[in-house]
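Novice: here is a sequence with its predicted model. Questions after.
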Amino acid sequence: MEAVPARTVAAANPAPSGILLVDKPGGMTSHDVVSRTRRALGTRKVGHAGTLDPMATGLLILGVGTSTRLLTYIVGADKTYETTIRLGAGSSSDDAEGELGPAASADALDAVTDERIAAGVEELTGEILQRPSSVSAIKVDGKRAYARVREGEDVVLEPRAVTVSRFEIVGVDRAAGVIDVRAVVDCSSGTYIRALARDLGESLGVGGHLTALRRTRIGPFGIAAATPLDGDLAGALEDAATAASRLFPVVRLDADQARDLAHGKRVPLAAADGSPVAALAPDGRLVGLVDLSTGIARVLVNFPPEASP
């Protein structure tokens, strides 16, 4: 049988590229999901936009190939979570995976009415200062906070400004020794839902921690479009141009403009000012993200065609 030239095989099997929406199962780290995806797609070029804790489930956005360059712009998008906050005890990690603190008394829990819960939630809605969980991935003098906690350090992080645009109670379930508050939260990037649970419990005087967390949205991307980790990951890849068009305004280039922009040149464009703007080639491929100002497009990041393996 005649051998197939190597370049013909390569052309028939281009390197995978695109944005992948995965429904992360519980019990796995975000890095575990990246590792599994690398094996499934046969490439090392996989990254994620926004870590989910092992106990959390839901939307994890992966970038594959040159599409990893989009992740910087996705990670800062607003997010939506479905969560359950258990009132009745705090936790060393502000969630169910940590060591629980002293349990609140029955009298203290009886005093936590639905009205007090609603008032506490209201106080945590809007633009607030939030102290991140001590077991977060924030670096303190070059080392992750959670690593310092594991080494026995007492870590207290500085509060930071975040925006909780929606903190909606969808149910309150009462049982012996606990009150479970089910809620939906829309928030800015960098908001810690665990910290909301902690702060709600502290404001009510009974302690609180997170027992369930599911991310359902990142920017324009929703969980309904996500694929299970054991599903057809290659078939679920969304090309960079489609993803960028959902994130940013779009300008169409002619062939000369696409070539010049790909080479880093500034290109005159009759389009409204904006940044970032997705610049598409005549064939629909994403050439780059640009800053458009006074009719001139300047490259922010280019997206060269994927090389074949």
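Specialist: All right, it came through fine. Numbers count the residues shown, from 1 in each chain.

Novice: every contact and neighbour count from this point should use C-alpha atoms.
Specialist: Noted.

Novice: nearest spatial neighbour of the one residue sitting closest to the centre of the chain, chain-adjacent residues omitted?
Specialist: The chain has residue 50 as the residue nearest its centroid, 3.3 Å off, counting by CA atoms, centre = their mean. Nearest residue to residue 50, sequence neighbours excluded (CA to CA, 6 or more residues apart in numbering): residue 75, at 5.5 Å.

Novice: I figured that neighbour hits residue 190, correct?
Specialist: No - counting by CA atoms under 8 Å, residue 75 stays clear of residue 190, with 9.4 Å between them.

Novice: can you name the residues that contact the nearest residue to residue 79 once chain neighbours are set aside?
Specialist: Distances taken as CA to CA, 6+ apart place residue 218 nearest to residue 79, at 4.6 Å, with adjacent residues excluded. For residue 218, the contact set (CA atoms under 8 Å, 6 or more residues apart in numbering) comprises 59, 74, 77, 78, 79, 80.

Novice: what number of residues lie near residue 68?
Specialist: 21 (other CA atoms under 10 Å).

Novice: how far is stretch 98-114 from where the chain is centred?
Specialist: Distance, stretch centre to chain centre, for stretch 98-114: 32 Å (CA atoms, centre = their mean, to the nearest Å).

Novice: over to stretch 216-232?
Specialist: Using CA atoms, centre = their mean, the offset of stretch 216-232 from its chain centre is 11 Å.

Novice: so which bits of that stretch are buried?
Specialist: Across stretch 216-232, burial judged by 16 or more other CA atoms under 10 Å covers 216, 217, 218, 219, 221, 222, 223, 226, 227, 229.

Novice: state the distance from the second one to residue 59.
Specialist: Looking back up the chat, that one is residue 217. Taking CA to CA, to the nearest Å as the measure, residue 217 falls 7 Å from residue 59.

Novice: shared neighbours, the two?
Specialist: Joint contacts of residue 217 and residue 59 (CA under 8 Å, 6+ apart) are residue 223.

Novice: A further structure is provided below for comparison with the first:
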Amino acid sequence: MTDPLANSGLVVVDKPQGMSSHDVVARLRRFFGTRRVGHAGTLDPMATGVLVAGIERGTKFLAHMVADTKAYEATVFLGAATSTDDAEGERGELADATAIQAITEAEIEAEIARLRGPIMQRPAAVSAIKINGKRAYQRVREGEAVEIPPRPVTIERFDVLAQRRCSDHIELDVVVECSSGTYIRSLARDLGEALGVGGHLTALRRTAVGAFELQDALTLEELEQHPALSVSLDQALIRCYPVLEVSEQEAADLAMGKWLAPRGLRGVHAAVAPDGRAVALIKEQGKRLATVFVARPSTL
């Protein structure tokens, strides 16, 4: 019997610079011959690296990856701010060279330390966040002054890997591990503001999205030649969540959206049938073990 989910799953793309996430989705639709393609977490055109896309029913799973942590390698320019907090925006005046030269490594580390952990971050005005139904960047393009309220994010790691000093600016190569929803260019902006010289992002590469890393990623050229899933939908659920093995009858019940008796589980688990297929994501809610997402509904 043919598996109805044989063509459903995730594709991990190494996004090239200069393309939007929407551009990548358009390419994948052509490569895989389907309109049912989506992505988990936008990457700016300037950025490269891990972009996780869902194919067919894999698109339904993407919403359950939103809370995952992400990792980046980036270059921060200290010495000038830009209108977009990255290199694509209009750059303001360079800071005074004396001010740049006066900044010590200890001061940089102290200000970075203040940006680690749970913080309230103000997203860049030119972002995809919706304000009253319209993207912030669209409002900026139309001449509106946009101020997005700060939102909670968590910065697990923010470390300097290398530092280059010039007479009028400092460049920092950094690594960041953070919660979903974090803007790395906002970290660059805030670091520059804290040091009194302005700052923006000049390079960004996403190295991981949750359980998926660069080693899993394929280029668009590779996918055009050999369009194939990186992981099936079954593999995606098992890779992203702890597994709970269930009986054939329990799997059938979950496929119909029924709930099971509680088992003392904490958090979301992937319910896996005896044949190895992941039926659903489940979570204890009160006195029942209920489905959060049904990967293999009985209606397929």
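Specialist: Structure received. Owing to the predicted nature of the structure, the values given are computational and were not obtained by experimental measurement.

Novice: quick check: TM-score for this pair?
Specialist: Remark: TM-score between the superposed chains equals 0.93 [TM-score structural alignment, normalised by the length of structure 2]; 298 aligned residues with a CA RMSD of 2.2 Å.

Novice: would you mind measuring from the equivalent of the residue nearest to residue 50 of structure 1 over in structure 2 to residue 16 of structure 2?
Specialist: Under the alignment (TM-score structural alignment), residue 75 of structure 1 pairs with residue 66 in structure 2. Residue 66 of structure 2 is 22 Å from residue 16 of structure 2, where distance means CA to CA.

Novice: before we move on, back to that, the buried residues of stretch 216-232 of structure 1 in strands, which ones?
Specialist: Judged by DSSP state E, the buried residues of stretch 216-232 of structure 1 include 216, 217, 218, 221, 222, 227 as members of strands.

Novice: which residue in structure 2 aligns with the residue nearest to residue 79 of structure 1?
Specialist: By TM-score structural alignment, residue 218 of structure 1 lines up with residue 209.

Novice: okay, that match and residue 117 of structure 2: tell me how far apart.
Specialist: In terms of CA to CA, residue 209 of structure 2 sits 19 Å off from residue 117 of structure 2.

Novice: repeat for residue 57 of structure 2
Specialist: Counting by CA to CA - residue 57 of structure 2 and residue 117 of structure 2 are separated by 35 Å.

Novice: who has more neighbours out of the two?
Specialist: residue 57 (20 against 14).

Novice: what is the aligned counterpart of that one in structure 1?
Specialist: Using TM-score structural alignment, residue 57 of structure 2 pairs with residue 66 in structure 1.

Novice: likewise residue 259 of structure 2?
Specialist: For residue 259 of structure 2, the residue aligned by TM-score structural alignment is residue 266.

Novice: and the closest residue to its match other than its chain neighbours, what does it touch?
Specialist: Of all residues not flanking residue 266 of structure 1 in the chain, residue 298 sits nearest, at 5.0 Å (CA to CA, 6+ apart). Shown in contact with residue 298 of structure 1 (CA under 8 Å, 6+ apart): 261, 264, 265, 266, 267, 290, 291, 292.

Novice: the helix or strand hosting residue 290 of structure 2 vs structure 1, average distance?
Specialist: Element membership of residue 290 of structure 2 [criterion: DSSP states H and E] is strand 288-294. Strand 288-294 of structure 2: mean distance to aligned residues in structure 1 after superposition is 2.0 Å, counting by mean CA distance after the TM-score superposition for structure 1.

Novice: buried residues in that strand, which are they?
Specialist: For strand 288-294 of structure 2, by 16+ other CA under 10 Å, it's 289, 290, 291, 292, 293, 294.

Novice: what about the fourth one, distance to residue 252 of structure 2?
Specialist: Translated: residue 292 of structure 2. 15 Å.

Novice: repeat that for the first one.
Specialist: Plainly put, residue 289 of structure 2 is 14 Å away from residue 252 of structure 2 if you go by CA to CA.

Novice: and for the last one?
Specialist: The spacing between residue 294 of structure 2 and residue 252 of structure 2, counted by CA to CA, is 11 Å.

Novice: ditto for the second one
Specialist: When CA to CA is applied, the distance between residue 290 of structure 2 and residue 252 of structure 2 equals 13 Å.

Novice: how about the contacts of residue 298 of structure 1 in JSON lines, adding secondary structure?
Specialist: Listed next are those as JSON lines, based on DSSP: H, G, I helix; E, B strand; the rest coil:
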{"residue": "261", "secondary structure": "helix"}
{"residue": "264", "secondary structure": "coil"}
{"residue": "265", "secondary structure": "coil"}
{"residue": "266", "secondary structure": "coil"}
{"residue": "267", "secondary structure": "strand"}
{"residue": "290", "secondary structure": "strand"}
{"residue": "291", "secondary structure": "strand"}
{"residue": "292", "secondary structure": "strand"}
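
Novice: thanks a lot, see you next time.
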